[in-house]
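Enquirer: give me coordinates for this.
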Amino acid sequence: MRLVAPQFQPRTVSAFAIAVFLALTAFANPAGATSPSQTPPRASVMTVATQDRVDTRISGLHTRLQITAAQEELWQKVARVMRDNAGTMDSLRQARASNVNSMSAVDDLKSYGQIADAHADGIRKLTPAFQALYDSMSDVQKKNADLIFQTDHRHSAKKG
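Expert: Below you'll find the predicted structure:
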């Protein structure tokens, strides 16, 4: 029996979910989850490289979304969740990397499941923070945000 990764249809996935996926996958590495017998390290422990990537992503989105001074508090909540999510994914990657040579095939699948669960949890955490920000946006900002997320998705799909 051959396992096939599910294919996502762009029309069935919201632009927001796509953007979150892009943000999280910038920090996730399927070869980097914890083994099933381990508890992932705290999300606040993040490599410098990951911290740099997430800060660059946050700064870039801030500029591209044209966040106003009035929206800054809402944006900071989004940025905090993005950093927490990136930290979680980085911790999973680091823990898995340290155990990759001793994991069985079953351990490998379980650890990949932990990554998928962390990714889904990250989206669930980011959604309300981003929704509050999105709701505060002008119609022009919303159209811009939708376009940014659609464009980032198409760019990501071409890489994969």
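Enquirer: contacts and neighbour counts: CA atoms only from here.
Expert: Noted.
Enquirer: contacting residues for S102?
Expert: If you count contacts by CA atoms under 8 Å, 6 or more residues apart in numbering, S102 has none.
Enquirer: next, the second sequence, to be compared with the first:
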Amino acid sequence: MKFNTPLFAQGRLPAGAAGFFLAITAFASPAGAAAPAQNPAPAHVMTVAAHDSIDARINSLHNRLQINGAQEALWQKVAQVMRDNTDTMRALRETRMSQMSSMNAVDDLKSYGQAADAHAEGIRKLTPVFQTLYDSMSDEQKKNADLIFRTDHHHPAKKG
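Expert: Purely as a prediction, here's the structure:
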């Protein structure tokens, strides 16, 4: 492992930190999302792509959870928290990337701490709105949701 090049910038994180970026947007991540491009796209292009990506994940989860019409308003609250959490993590990452060349080891650790705090706060925000949706689900939907949560990428510690 190189200590002079931040792992975050290389698209690799320590095992515990990797979950921050998988979990905050909740449930699934596209295959190419882990490693940033060598020549990053302009911020507006990245923002559009990130919104497309989170919207694709939200739509996929909506379908997989079999959200019905009566649950749609509750689902929209879940989706909005997912979008907000993604925006928060994106802003942290952009700040980190812009300051990377001047960060020392302590700054690097503080930056990871900010990501950890943002991740925890995002989960705290997501949990109650998802709980309300979950409570409205049929037993079959709940079993399906339980399976999705048990097996999807937001539990990196179970993978390995």
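Enquirer: show me what stretch 63-72 of the second structure is in contact with.
Expert: W75, L133, S136, M137, Q141, N144, A145.
Enquirer: what about 7 Å?
Expert: With contacts defined as CA atoms under 7 Å, 6 or more residues apart in numbering, stretch 63-72 of the second structure is touched by L133, Q141, N144, A145.
Enquirer: could you tell me how many residues sit around the second one?
Expert: Q141 of the second structure has 16 neighbours, counted by other CA atoms under 10 Å.
Enquirer: measure it to Q114 of the second structure for me?
Expert: Note on Q141 of the second structure: its distance to Q114 of the second structure, by CA to CA, to the nearest Å, is 35 Å.
Enquirer: go on, the last one?
Expert: Here A145 of the second structure is placed at a distance of 30 Å from Q114 of the second structure (CA to CA).
Enquirer: between these two, which one's more packed in?
Expert: Taking neighbours as other CA under 10 Å, A145 of the second structure and Q114 compare with A145 leading, 18 against 14.
Enquirer: give me the nearest residue to the more buried one, chain neighbours excluded.
Expert: Take A145 of the second structure and drop its neighbours on the chain: the residue closest to it by CA to CA, 6 or more residues apart in numbering is L65, 6.0 Å away.
Enquirer: in the first structure, what residue corresponds to the one you found?
Expert: In the first structure, the residue paired with L65 of the second structure according to TM-score structural alignment is L65.
Enquirer: roughly how far apart are its match and D139 of the first structure?
Expert: 12 Å.
Enquirer: please apply the same query to G160 of the first structure.
Expert: Separation of G160 of the first structure from D139 of the first structure (CA to CA): 32 Å.
Enquirer: and those two? Which one has more around it.
Expert: More neighbours surround D139 than the other of G160 of the first structure and D139, with 11 against 5 (other CA under 10 Å).
Enquirer: how close does the more buried one get to V106 of the first structure?
Expert: Where V106 of the first structure is concerned, D139 of the first structure sits at a distance of 48 Å (CA to CA).
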